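> sequence first, then the predicted structure, then my questions.
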Amino acid sequence: MAQDDLYRTVVLERARAPQHAGPLPAATLNGQGSNPLCGDRVQLHAVLDGQGRIEAIRHETRGCAICAASADLMAGRVTGQDRAHVGRLHAELVEAVETGTAPAELGELAAFAPLHQHRSRRRCALLPWSALIDMLNDDKNG
């Protein structure tokens, strides 16, 4: 399957039927991000385990299909990961959407690489990740 086809398939599937959307009543971490230019908004809720890994994470996203799909794929991909690994994944995704080249480690997230051709849509894919990084680095969140 061509990368553009993968992008369309993954984005549409995850935007229509998210697997990690909704509230997380036991959340000990909460974060949010918004893009006032397009109206995308994402709220994140997470629980860390005793070793600082993401034990559970959910998102509540109001925005375009790209933002919703990115938030959902992100939530699935970072579960079980620590802050350092999340930071590396974020850096790899930024590189992919800026250059169009994605390392195999990104898995389904590589579907966003075609956004390198659409500068105005990159922020849609990266907004949930920025919110996650901010949430994990927030001093109030431990």
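Everything's here; your move. Everything quoted here is computed from the prediction, not taken from an experiment. Numbers count the residues shown, from 1 in each chain.

> from here on, contacts and neighbour counts on C-alpha atoms
Fine.

> hey, which helix is longest across the protein?
If you go by DSSP state H, the chain has its longest helix at helix 119-137.

> where do the helices sit along this structure?
Counting by DSSP H, the helices of the chain are 3-16, 65-78, 83-99, 119-137.

> centre of the chain to the longest helix of the chain, how far?
7 Å (C-alpha atoms, centre = their mean, to the nearest Å).

> flag every buried residue along it.
Within helix 119-137, the residues scored as buried using 16 or more other C-alpha atoms under 10 Å are 121-136.

> what helices or strands is that helix leaning on?
In this structure, helix 119-137 makes packing contacts with strand 29-35, strand 40-48, helix 65-78, helix 83-99, judged by 3 or more C-alpha pairs under 8 Å, 6 or more residues apart in numbering; DSSP states H and E.

> which residues touch the second one?
Contacts to strand 40-48, defined as C-alpha atoms under 8 Å, 6 or more residues apart in numbering, come from residues 23-24, 26-35, 54-64, 67, 71, 124, 127-128, 131-132.

> how about a cut-off of 6 Å?
With C-alpha atoms under 6 Å, 6 or more residues apart in numbering as the test, strand 40-48 has contacts from 24, 27-34, 54-63.

> give me the buried subset of these.
24, 29-34, 54-61, 63.

> of the residues you listed, closest to Asp82?
Nearest to Asp82 among the buried ones among the contacts of strand 40-48 is Ile54, at 6.2 Å by C-alpha to C-alpha.

> tell me the contacts of the closest one?
Contacts of Ile54 by C-alpha under 6 Å, 6+ apart are Val47, Leu48, Thr79, Gly80, Gln81.

> against that first model, consider the following:
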Amino acid sequence: MSLHNLDNLYRQSVMAYAKHPRHYRPVATTDCNQATKYNPTCGDTITISVELSGDLITDIHFYGDGCAISKASASMMTDLVIGKDKAEIQQLMDNFLKMTMGEQVDTDTLGEAQLLAGVTKFPTRIKCATLPWHTLQALLFSKEEAK
């Protein structure tokens, strides 16, 4: 596939997810497993709520105001982590965050989120793509930061 076709696929995928995000709904204030983060560079705000059974995510949803990249990333991420345990999620997060910094990783594990590798061409947009991932990381792995 040519570079032009990959760029086009990236743009189309981001826009499709941004227009019709999956797992996007308001987070109730009674949801105790939630975290909110803000990206001052772009103005994105995202709140993520999860339901856990032990270390396994059984449900996840997000809400907030964000750019197309942030919303698409959150949607792809929520699809990817349902049914996974914390160890699997940590590995996915590590791979995604490294990928967005231009490092070589096994992108096959990232599903459609691997399409966001294109943000490496736009350094100011990397924070947009990683905001949902950092929010989930704070929620699952550092309770103090998530509150």
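Structure received. Note that the structure is predicted; figures quoted are calculated from it, not measured.

> sorry, back to before: what's the mean deviation for the longest helix of structure 1 versus structure 2?
Its match in structure 2 and helix 119-137 of structure 1 itself, once the structures are fitted together, sit a mean 0.4 Å apart by mean C-alpha distance after the TM-score superposition for structure 1.

> tell me the residues of structure 2 aligned with that helix.
Mapped onto structure 2 using TM-score structural alignment, helix 119-137 of structure 1 covers residues 123-141.

> what does that stretch contact?
Identification of contacts with stretch 123-141 of structure 2 by C-alpha under 6 Å, 6+ apart yields Ala35, Lys37, Ile69, Ser70, Ser73, Ala74, Val119, Glu145, Ala146.

> please pull up the equivalent of the first one in structure 1.
Meaning Ala35 of structure 2. Superposed on structure 1 with TM-score structural alignment, Ala35 of structure 2 falls opposite Gly31.

> how much space separates its match from Glu98 of structure 1?
Distance from Gly31 of structure 1 to Glu98 of structure 1, counting by C-alpha to C-alpha, to the nearest Å: 25 Å.

> could you do Asn30 of structure 1 as well?
From Asn30 of structure 1 to Glu98 of structure 1 the distance is 28 Å (C-alpha to C-alpha).

> alignment lookup: His20 of structure 2 to structure 1.
So His20 of structure 2 corresponds to Ala17, using TM-score structural alignment.

> neighbours around that match, how many?
12 (other C-alpha atoms under 10 Å).

> what sits against it?
Contacts of Ala17 of structure 1 (C-alpha under 6 Å, 6+ apart): none.

> now it: how far from Glu55 of structure 1?
Ala17 of structure 1 is 22 Å from Glu55 of structure 1, by C-alpha to C-alpha.

> could you do His85 of structure 1 as well?
Noted for His85 of structure 1: a distance of 14 Å to Glu55 of structure 1, by C-alpha to C-alpha.

> what does Ala75 of structure 1 give?
Remark: distance between Ala75 of structure 1 and Glu55 of structure 1 (C-alpha to C-alpha) = 11 Å.

> same check on Asp49 of structure 1?
Distance of Asp49 of structure 1 to Glu55 of structure 1, given as C-alpha to C-alpha: 6 Å.

> equivalent analysis for Gly76 of structure 1, please.
Gly76 of structure 1 sits 11 Å away from Glu55 of structure 1 when distances are taken as C-alpha to C-alpha.

> what's the neighbour count on the alignment partner in structure 2 of Leu48 of structure 1?
Counting by TM-score structural alignment, Leu48 of structure 1 lines up with Leu52 in structure 2. Residues near Leu52 of structure 2, counting by other C-alpha under 10 Å, number 18.

> count residues in the vicinity of the nearest residue to Gln34 of structure 2 once chain neighbours are set aside, would you?
Excluding the flanking residues, the one nearest Gln34 of structure 2 by C-alpha to C-alpha, 6 or more residues apart in numbering is Ser49, at 4.2 Å. For Ser49 of structure 2, the neighbour count with other C-alpha under 10 Å is 24.
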